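Undergrad: the following block contains a protein sequence and its predicted model.
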Amino acid sequence: MDVFRALKSRNFRLFFYGQSVSLIGTWMQKTAVCWLVYRLTNSAVLLGVVSFVSLIPSLLLSPYAGSYIDRHNRYRILMITQIISMLQAGALALMILLRNYNIPGIIFLSLVQGVINAFDVTCRQSLMVEMVEDRDDLPNAIALNSTMANFARIAGPALAGIILSTFGEDFCFVSNFLSYVPVLISLWMMKIVLPPVIKSDRSIWAELREGFHYISGDKDLSSLLLMLSASSLFVIPFNTLMPVFAKDIFHGDAKTFSWFESAAGLGSIVSAIYMAKLKAGKDLVKILITASLIFSLSVLLLSLSGWLPLALLFMMMSGVGMMAQTASINTYIQTHAIPAMRARAISYYIMAFQGIIPVGSLLTGLLAHFIGPRLTVLVAGLAGVLATVVFVHYRRKLNDSTGEGGVHTSMPAQAA
């Protein structure tokens, strides 16, 4: 089928199947950690802290990771990060199996995983162009990768909800540890040919500056990344409060919490399939604007919902909007950044997405402590609408200053 055309490439197919299993385990663990922390502490602030430490390394390390990956063998780095991730998952599983419910220990291991992810995610994204044999299939591979991630976002929390209420948290953590086995096998089976790494005489810090100047000098890239940064700071972290919504507002349990995560994942996978079918000439900025409005308004309406099925519907719509927003920006960067700057450009995408979210999660947890979860989520939705309006105004000014043909916002024909 046309929507699965990137799976014709053997390396990407192996990567896709291995990661599918691993990401389900990752989401099971993420759901279990959030539920365990809130069950033990009843603290929205600590939920924000856990999200903060697991993602803040992406803000601090992503630009360095991009420059480092451009100078080394990306396949070898990916193998190393997956092995270390497996060891981290094993340490967390052992802690829970021994009933050592140590919140500082959980926070520390979340921080370790965040450091690994700063390199791992950038490496995976920049390696994707080498996994796909036909460059025309790259946007489809990016969308399928997002589909895979969001399918895991449905299956992982759904399984976690059943397992948490039936077997307990330890089973979720052990499952995540074991889920790294198929990833390592699939990576080992790959026959990937990378272009030779050209050793640079310049320091990595000089290349960091070069990457920053490239991003800041490209008004298309910088405006999209600023929009993503605003969404990551003000809107996306609303998800931090879903355990509070499930337990305190809708008087549910771990299974109720898993419904919220799975609803967002369902919306995301529908959106990802749409993105996978995109043809050349589609205006990615128009898709971004529409998606941002859907996302923000869904979050706003979620904050006002008093009926669980309606809340889950708006949660699903938030997944539709967030997925299309982030995927359109990711696709634009990977299809427009020059090859020598691709990993560095992607690292700024990771920083704007995963790196800003922890700051927003911490602020969201603190704000919820003072004004309550409903009002905090309402503020997030309003902030998203405002950010979209500002972005549209800026793009119009940019188009006026460069002329009709000066700003390229659609998918290039050769990459469709």
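TA: Cool, got the structure. Numbering: from 1, shown residues only.
Undergrad: drop to CA atoms for contacts and neighbour counts, all remaining ones
TA: Fine.
Undergrad: find the centremost residue of the protein, please.
TA: Gln354 (6.1 Å; Cα atoms, centre = their mean).
Undergrad: ranges for the strands of the stretch 51-200 of the chain?
TA: Counting by DSSP state E, counting those that start in this stretch, one finds no strands in the stretch 51-200 of the chain.
Undergrad: how much space separates the closest residue to Ala44 other than its chain neighbours from Leu40?
TA: Once flanking residues are discounted, Ala44 sits nearest to Gly365: 5.2 Å by Cα to Cα, 6 or more residues apart in numbering. In this view, Gly365 and Leu40 are 16 Å apart by Cα to Cα, to the nearest Å.
Undergrad: take this one as well and set it beside the first:
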Amino acid sequence: MRWPDALRSLRKRDLRLFFAGQSVSLAGTWMQGVAQSWLVWRLTRSSELLGVVNFLGQVPVFLFGIWAGSIADRHPRRRIVLLTQTNAIFQAVLLAALTLAGVVRPWHVVVLAGMLGLTYAFEIPARQALLADIAGSDAPNAIALNSSIVNSARIVGPALAGALVAAVGEGFCFALNALSFAGTYYALVKMHPPPQPRVEGGRRAHLLEGLAYAGRTGHVRALLALLAVSSFFAMPYQALLPVVSAEVLHGGAGLYGLLLGSAGAGALVGAIGLLLRNGLAGLGRRVALGTTLLGAGLLALSFSRHPVVAGASLVVAGFGFITQMAGTMTLLQGLAPVDMRGRVMGLFSTLFVGVTPFGSLAAGFAASRFGAPRTIGAGAAVVICASAVFHLALPRLRRTVLAQHPTLFPPAPQ
């Protein structure tokens, strides 16, 4: 079969397996995330506990992400992903059993959220580096396609979760998520990734080498700093969406799922835009623009008092989010040495996923005092200011990258 250029990464068998598995599993993952947040809200009516659950579900990435990246460079990445998927299946089965039996308590959700967060800490760097390994020269297209699949699931998963929670309860969402991992597991078993570079030296030196690379490389520092700002000040809006849905927009689980689906729709459009690109030229400007749109969309959400306006605002925010996140990942992977990919993705996951829980925790407590709309608006304003600084720094960063990688991509058109 001849694939169109926008889907050129699907010409590789292992990438077809990878994406097929992802397509099956990710909708279940989004379903569980929505159902878990709604379960916490239903049991406690507490924005603080929503922040705590999000914190514990992601803080292991902050604590272990850099170490996990080093492990992903030192050990077979496929094996790491298989082990972490096994743990995720067990977590989903246990949460489903407790909920369906009617004995689930808030502390159960808190403990199991931390368990899943520990899984993600080691899974994210290994999975992203594995994707780049099997994609080879098609890595930018593969990353964009992966983002498209993630955000297609982000539309379908929350919408299904909202309908299922309203009809039969949260437990069925957790059970379906456990079943959905079968596709990813089968794909990982069947694929044949290329061998990883041999690693020399001790574990500590290996980890410090990755930190030194990030510290001395200007574009890595700038991209990661901007990502950290968005993660802390913007992304916690997801933890507050149940509050916005119920108390500001006067809706229920169905509206909550639709709002998340709106953000997913915007992100899907952004990911498709990245699919149509070739190479890395001009991607820095896309990252800067995406950050601005993320902040602008959330600022509009903070003033929204109607579901349609809130949904439209989240479409803009979702577009900006994926443009920044996927663009940052593509630049970091595309410019990093092959033997550094795991450690670079460890830093990426630490500052993307790992910083978000601190923002969620702060946002949960701020929302209890100042309200969810004001909290979201304040964070959005900070992100807009950070994007302006990054816009101003772009010319200098571009000159530095071109000096280090003169043959990697042509200069952008004047």
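TA: Now that the structure is in, tell me what you want to look at. Note that the structure is a prediction, hence the values are computed from the model and not measured.
Undergrad: once they're superposed, tell me the TM-score.
TA: The TM-score (TM-score structural alignment, normalised by the length of the second structure) is 0.94; 407 aligned residues with a Cα RMSD of 1.8 Å.
Undergrad: thinking again about what came up before, so for Gly365 and Leu40 of the first structure, which residue has more residues nearby?
TA: Between Gly365 of the first structure and Leu40, Gly365 has the larger neighbour count (other Cα atoms under 10 Å), namely 26 against 11.
Undergrad: what residues are up against the equivalent of that one over in the second structure?
TA: Matched to the second structure by TM-score structural alignment, Gly365 of the first structure sits across from Gly364. Going by Cα atoms under 8 Å, 6 or more residues apart in numbering, Gly364 of the second structure touches Ser47, Glu48, Leu49, Leu50, Gly51, Val52, Ala239, Leu240.
Undergrad: so which of these is the closest to Ala132 of the second structure?
TA: Ala239 (30.3 Å; Cα to Cα).
Undergrad: helix or strand right after the helix or strand harbouring that closest one?
TA: Here Ala239 of the second structure sits within helix 237-243, counting by DSSP states H and E. Downstream of helix 237-243 of the second structure, the next assigned helix or strand under DSSP H and E is helix 253-275.
Undergrad: which of the residues in that following helix are buried?
TA: Neighbour counts over helix 253-275 of the second structure (16 or more other Cα atoms under 10 Å) mark 253-272, 274-275 as buried.
Undergrad: ok, which stretches of the stretch 251-400 of the second structure are strands?
TA: Per DSSP E, counting those that start in this stretch, the stretch 251-400 of the second structure carries no strands over any range.
Undergrad: ranges for the helices of it?
TA: Assignment of helices within the stretch 251-400 of the second structure using DSSP state H, counting those that start in this stretch yields the ranges 253-275, 283-303, 307-335, 341-349, 356-370, 372-404.
Undergrad: can you put those in TSV and add distance to Phe233 of the second structure?
TA: Output for the helices of the stretch 251-400 of the second structure, formatted as TSV (distance: least, Cα to Cα, whole Å):
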stretch	distance to Phe233 of the second structure
helix 253-275	17
helix 283-303	9
helix 307-335	12
helix 341-349	16
helix 356-370	6
helix 372-404	4
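Undergrad: tell me the most buried of those?
TA: Burial of the helices of the stretch 251-400 of the second structure is given as mean neighbour count (mean count of other Cα atoms under 10 Å); helix 341-349 ranks first at a mean of 29.
Undergrad: residues near the residue mapped onto Leu92 of the first structure from the second structure, how many?
TA: Taking TM-score structural alignment, Leu92 of the first structure has Leu95 as its aligned residue in the second structure. Using other Cα under 10 Å, Leu95 of the second structure is surrounded by 24 other residues.
Undergrad: again with the one 5 residues further on
TA: Number of residues near Leu100 of the second structure (other Cα under 10 Å) recorded here: 16.
Undergrad: what's the spacing between it and Asn278 of the second structure?
TA: Relative to Asn278 of the second structure, and taking Cα to Cα, Leu100 of the second structure is found at 48 Å.
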